[in-house]
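[1] could you work out the structure for the sequence below:
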Amino acid sequence: MSENNEKKHPAPGSRRLRLQADCGNCYGLCCVALPFAASSDFAEDKAAGQPCRNLQPDYRCAIHSKLRQTGFRGCTVYDCFGAGQQVSQVTFGGKDWRRTPETAEQMFEVFPVMRQLHELLWYLDEALTKEAAHPIRKELLAALEKTQRLTEQGPDSILQLDMASLRTEINDLLLRTSELVRAEAARTWKGASPRRKSYGRGADLIGAKLRGADLRAANLRGAYLIAADLREADLRSADLIGADVRDADLRGADLTGALFLTQFQINAAKGDAQTKLPPALTRPEHWSA
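    Next up, the predicted model:
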């Protein structure tokens, strides 16, 4: 494949390397554009568009090494899917909102929209890596290329996007991918007592006792797994898109091949060295050894 074709059609899975935050090429957008309220995740209130008091002139965090100890746990959980550097370096061509304050308001409005676009790219790129999704590969690729083009538009166009319609369109493809992948996984495990659990979107599993549970190929889309005990649980090929796993105990759990899992979710959960993660995700520094 030629270099130009590789850039136009990168190998499935490789695009996610570009959808990881590169704070060195971002103007601290998540520290300014987004609001937060005093809570267990944030030590104080901050309005949208107001720079965090810990943001330094070089856009680095003054307390980065001790965020969790000083009440800013939420900062260690957040992930922008690389939207920060896209908005800073591409959408606004490297313009610094401090030096060009006339761009600030629009830049802060574009950032959360770009994050949504990049999140959709993350899911679509993952879907394209699944052999079981081959029957809808052309549709997935078309959706990915369409979404990629949207990220390359100017700020005015980005702010006019109908994100609700786009998310609905792509979610249909992701749901079909999930069904294909989980059905294939269930066939593979036939005779090994796999149970394709379906809790329904938004299932209330807050604090659920699921230690050692066989959740292979389970449908956990949008499930509330806050503080759930998932120690040693088998979550291989489970669909976890949109699942809330804040403070869920994933120590020793097997998340190999878990569908549509993000770094944001992993950062919000608890785990250890025995937790098995998909290769595109990294083990958070705050997890136990």
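[2] only C-alpha atoms for contact and neighbour calcs from this point on.
    Noted.
[3] which stretches in the chain count as strands?
    For the chain, applying DSSP state E gives no strands.
[4] the helices in it, which residues?
    Read by DSSP state H, the chain holds these helices, from start to end of the chain: 3-8, 73-77, 83-86, 104-127, 137-151, 155-159, 163-188, 263-268.
[5] run this one through as well so I can compare:
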Amino acid sequence: MRDTTADGAADTTADETADRAGLRGDCENCFGLCCVALPFARSADFAIDKPAGKACPNLGEDHRCGIHARLRQKGFTGCTVYDCFGAGQKVSQLTFGGRDRRTASREDARRMTDVFPVVRQLHELLWYLTEALTLPAARPIHGDLGRALETTEALTRLDPDDLAALDVPAHRQNVNVLLLKTSELARAGIGGRKKERRGADLMGARLKGADLRGANLRGAYLIAADLTGADLRGADLIGADLRDTDLTDADLTDALFLTQPQLNAARGSTGTRLPESVTRPVHWTPRL
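    Predicted coordinates for the structure are as follows:
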């Protein structure tokens, strides 16, 4: 847990890498929960239909994907862009104490299906809160952010029945108030006219080279948009849909609340500049 100062404000000198270590998927310590608990439908992202609670046919006895190296070729692109934010190992090793669905009772196996998506949502909130606590501009509300982080972490450690009954939307709404304020404080220090495109339909938009510094793009639909060379420094991208978005040579330095799944769903190049909290997807093409 992040240290706090005497007035309750978070110590932003704490090691952010350590803070986020448990907020990245660790398949070695998970029992393939995403491959069982989550449903998917035959589409451009998935080659087959699968209901929630039924194991994917590609999941092996060792809880590993049998086609992991060939997911895109086999029509399972959706799997390559997914990340559980560390919820898989939390549910596997903590909530259910290392019991997998094969050794657990039928009731526990069912509860794993119910609990995993809940913890995944909470861990995504932990990712955002952890980032917010690193932003100097948000220091006036670091105390509130730190308390929200502690509360959210405590919720992830509830027993299975309490987790299944948790009102996640209500908690998310409370956290979102703080994240909105964080965004306002962080973007206030960015010069120029800031574009308000929250929830905007920008599918296929031609935004090559656009100046989007400090823009509010929360929940925007940027599917297949051309953001080649765009300046997205300090832009709020929480919940933005970046599927097939072209980020070639775009500058996302200090972009707010950008996640690995968003990047994995986009296209980019070695020239795309990214925040240190995320990694360049291996399928991105080199800059020509």
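[6] map residue 248 of the second structure onto the first structure.
    Residue 248 of the second structure maps onto residue 251 of the first structure when the alignment is built from TM-score structural alignment.
[7] contacting residues for the spatially closest residue to its match that is not a sequence neighbour?
    Beyond its immediate neighbours in the sequence, the residue positioned closest to residue 251 of the first structure (C-alpha to C-alpha, 6 or more residues apart in numbering) is residue 271, lying 4.3 Å away. Each residue near residue 271 of the first structure by C-alpha atoms under 8 Å, 6 or more residues apart in numbering is listed here: 249-252, 287-288.
[8] quick one: neighbours of residue 57 of the first structure, just the number.
    Taking other C-alpha atoms under 10 Å as the neighbour definition, residue 57 of the first structure ends up with a count of 11.
[9] where in the second structure does stretch 70-78 of the first structure fall?
    Under TM-score structural alignment, the counterpart of stretch 70-78 of the first structure in the second structure spans residues 74-82.
[10] any residues touching that stretch, and which ones?
    Outside of stretch 74-82 of the second structure, the residues that reach it under the criterion C-alpha under 8 Å, 6+ apart are 44-47, 67, 71-72, 260-265.
[11] returning to what we had before: what do we get in the second structure for the residue nearest to residue 251 of the first structure?
    With TM-score structural alignment as the matching criterion, the partner of residue 271 of the first structure in the second structure is residue 268.
[12] how about residue 214 of the first structure?
    Matched across to the second structure, residue 214 of the first structure falls on residue 211, judged by TM-score structural alignment.
[13] now do the contacts for the residue nearest to its match when sequence neighbours are not counted.
    The spatial neighbour of residue 211 of the second structure that comes closest, neighbours along the chain excluded (C-alpha to C-alpha, 6+ apart), is residue 231 at 5.1 Å. Counting by C-alpha under 8 Å, 6+ apart, residue 231 of the second structure touches 209-213, 250-252.
[14] same thing with residue 223 of the first structure?
    Residues touching residue 223 of the first structure, when contacts are defined by C-alpha under 8 Å, 6+ apart, comprise 199-205, 240, 242-244.
[15] so how do I select the buried members of those residues in PyMOL?
    A single PyMOL command is used to select the members of the contacts of residue 223 of the first structure judged buried by 16 or more other C-alpha atoms under 10 Å:
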select buried, resi 203+205+240+242+243+244
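[16] quick one: which of the contacts of residue 271 of the first structure is nearest to residue 171 of the first structure?
    Of all the contacts of residue 271 of the first structure, the one with the least separation from residue 171 of the first structure (C-alpha to C-alpha) is residue 250, at 26.2 Å.
[17] residue range for stretch 126-134 of the first structure in the second structure?
    Aligned by TM-score structural alignment, stretch 126-134 of the first structure corresponds to residues 131-139 of the second structure.
[18] which positions within that stretch qualify as buried?
    Of the residues in stretch 131-139 of the second structure, those buried by neighbour count under the rule 16+ other C-alpha under 10 Å are 131-135, 137-139.
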